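Asks: have a look at this prediction, sequence included:
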Amino acid sequence: MAALKTDMGIDLGTASILVYAKGKGIVLNEPSVVAIDQNTKQFLAVGEEARKMLGRTPGNIIAMRPLRDGVISDYEVTEKMLKYFIQKAIGKSFFKPRIIVCVPSGVTEVEKRAVVEASTQAGAKKTYLIEEPIAAAIGAGIDITQPNGNMVVDIGGGTTDVAVISLGGMVVSRSIKVAGDECDDAIIRYIRKKHNVMIGERSAEELKMKIGTAYKRDKDITMEIRGRNLVTGLPKTIIVSSEEILEALEEPITNIVDTVHAVLERTPPELAADIGNTGIVMTGGGALLYGLDKLIFERTGIPTRIADDPIECVAIGTGKALDWVDVLDNSIVGEESIGGRY
């Protein structure tokens, strides 16, 4: 009977949702986007299928992200979306799964409760919470139980979490609502201002992923993008260079680097010395932005590396934390969190 039970770890991200099933690894990785018919309130598409509809729907259909800045902005839609992903990940099961959900380190008690309730309503037997930097560190292969200082910079879609971890807990941490989505918005604003062309979220994300940079490249690269001319109202094709994207991303990237600096300033001397030796580990999709690790190293003087699988790092860490669920179940009753205060 125990073999029929499926405990799950969910990385509930602003941009995408990853589901880790115990004994199977990551079984689902889809955008956290939902398409809804506004007239009937019916779900038309979820995940990748819904993402393709962003900015392309008729008046009665809305493609939306129910999570904003790492927290739930539309409770009902998030609950239905979670239910869909849970069922898709484990199929039909007689047993309700125990679920660990990942949340940003700076979330409030109200936001935590919203996540727990949404997970429970979506079909969880019991919900635990784990804070993103802890999950990211576990997923990156760091032994967080040791009395050594480890620094993790997790850059997701809605939030950037920076934390110093020692003895299984966060000693110093800070979460800011500047991450991948803010970088996309900065690119949209820049293209509109410089080229007088309006582009959508998907086009901005494509620019960021293909030619985006946080550090001056040795060789400038370009990319062709289509948008709407704000003067004529007609479609227009423009060529954008990586140098322009570097300029566009200056403000959000500076905010992220300043946050890393601020956390280091508040770190106890002994742990700061450890971090100087072990370096900074970057996780999350934002860690893949070209040159961001070089920029952090240049500003802090501390070696900075990108985790082996930065996008799946948090989900893998959340999944590995499932091994602690049985211990928690024996000692704690109710809604709990792992690796953080709740």
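Replies: Thanks, I have the structure now.

Asks: going forward, measure contacts between C-alpha atoms and count neighbours the same way
Replies: Will do.

Asks: report the separation between the residue of the chain most remote from its centre and I225.
Replies: Summary for the chain: using Cα atoms, centre = their mean, the residue whose C-alpha lies farthest from the chain's mean C-alpha position is T232, with a distance of 37.4 Å. T232 sits 17 Å away from I225 when distances are taken as Cα to Cα, to the nearest Å.

Asks: kindly report the same for N29.
Replies: From N29 over to I225 the distance is 27 Å, taken as Cα to Cα.

Asks: okay, pairing it with this:
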Amino acid sequence: MRTYLGIDLGTANTLVYSKGKGIIINEPSVIAIERDKGEALSVGIEAKKMIGKTPSNIIAIRPLKDGVIADYDIALAMLKYFIKNAVGGFSILKPLVVVGIPTEATEVERQALREAALDGGAGKVYLIEEAMATAIGAGLNVEEPSGNMIVDIGGGTTEIAVISLGSIVLSKSIRVAGDELDEHIVEYIKNEHNILVGERTAEQIKMEVGNTFECDEYDNLSIEVIGLDILSGLPKRVNITGKEIRTAIKNPVSKIVENIKNAVESTPPELLSDIVNKGIFLAGGGAMIKGIKELIEKETLIRVVIADEPLTCVARGAGMALDNIKILENISKTRR
């Protein structure tokens, strides 16, 4: 009678896990709005196709920034769409929903997300730190008296946490992640090649030739890019190499790695011993960037394990947490 949902309301993508069904929605966190009427025209995949290509009366918006709600009304419209699609048809009882949120989100940001989920059609809402959800979704036993270290590189934030006995021992949420890598790629191509490219092109470049570890294999990657020549105002084609993109994203990647190293240094010795034996678990879209595993291993001297299905860990973990209400209640108590 009641639907149980785990939601990863990400800056880049929204994923919904339904208990008993698995991941049922995986779409971009984008909504297209008719400017004058304020009506939603499309959400998700179709809306993302419109970014940078809409007429003046339509705007394609990403209502989340750095993992939290930046535009409440538009985020609410998007959340309503996803919850309605997840529940499907008529339901007597409103769904019980668990939503992932950045560890260092403010109480105002938490309340905005909680209210948006309730207004969007949820009957009851739990919030769960994305790092905890990632650990559960990665299949780790978070309740055992043993240290687990999670690094989740998403679209808006990178979540770093050490978990033991069902609680977060230490955590760090930095607003440096996939989106910032895209921004640095756009800026690099503008400065080095005098052409303008959009965020969708930058994301494609990152996925195809983006890398973080120096080696011939990655240096020799290349992709042809079409952009607007700043000098002539005409279209221009250039070949961008993997070596160039590694240079373009070096600064934000260095910030992520430095924060991981700081977390390792701050971990209590007994838990650190567990982490060295198990490895650091890496998830999120950033886990799929070429060479990131090798770079973190080189800098921390700890083995890195990329989680199975790293893109879906938060949504799966949020949904799976419904099987252990004790963890959710424990999280709620620590936030009071």
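Replies: Looks like it arrived, so ask away. The model shown is predicted, which means the values in this text are computed figures rather than measured ones.

Asks: N29 and I225 of structure 1: which has the busier surroundings?
Replies: In terms of neighbours (other Cα atoms under 10 Å), N29 is the more surrounded of N29 of structure 1 and I225; the figures are 19 against 15.

Asks: now check structure 2 for the residue matching the more buried one.
Replies: In structure 2, the position corresponding to N29 of structure 1 is occupied by N26, as judged by TM-score structural alignment.

Asks: doesn't that match lie inside a helix?
Replies: No - inclusion of N26 of structure 2 in a helix is not indicated when DSSP: H, G, I helix; E, B strand; the rest coil is applied; the result is strand.

Asks: please name the nearest non-neighbouring residue to it.
Replies: The shortest distance from N26 of structure 2 to any non-neighbouring residue, by Cα to Cα, 6 or more residues apart in numbering, is to L15 (4.4 Å).

Asks: can you find the partner of that neighbour in structure 1?
Replies: Checking TM-score structural alignment: L15 of structure 2 goes with L18.

Asks: separation between its match and E312 of structure 1?
Replies: Here the criterion is Cα to Cα. By it, L18 of structure 1 lies 7 Å from E312 of structure 1.

Asks: repeat for I134 of structure 1
Replies: With distances taken as Cα to Cα, I134 of structure 1 is found 14 Å from E312 of structure 1.

Asks: of those two, which one has the most company?
Replies: For the pair I134 of structure 1 and E312, the greater number of neighbours falls to I134 (31 against 23), based on other Cα under 10 Å.

Asks: helix or strand for the residue mapped onto that one from structure 2, which one?
Replies: In structure 2, the position corresponding to I134 of structure 1 is occupied by M132, as judged by TM-score structural alignment. For M132 of structure 2, the enclosing helix or strand under DSSP states H and E is helix 130-137.

Asks: average gap between whatever helix or strand comes next after that helix and structure 1?
Replies: Per DSSP H and E, the first helix or strand lying C-terminal to helix 130-137 of structure 2 is strand 148-153. Compared with structure 1 after the fit, strand 148-153 of structure 2 shows a mean deviation of 0.4 Å (mean Cα distance after the TM-score superposition for structure 1).

Asks: please tell me which residues of structure 1 strand 148-153 of structure 2 aligns onto.
Replies: When structure 1 is aligned by TM-score structural alignment, the counterpart of strand 148-153 of structure 2 is residues 150-155.

Asks: can you give me the helices in structure 2?
Replies: For structure 2, the helices defined by DSSP state H cover 45-48, 72-87, 107-119, 130-137, 178-193, 199-209, 216-219, 242-248, 250-266, 269-278, 292-300, 313-320, 325-334.

Asks: residue range for the second one in structure 1?
Replies: Under TM-score structural alignment, the match for helix 72-87 of structure 2 in structure 1 covers residues 75-90.
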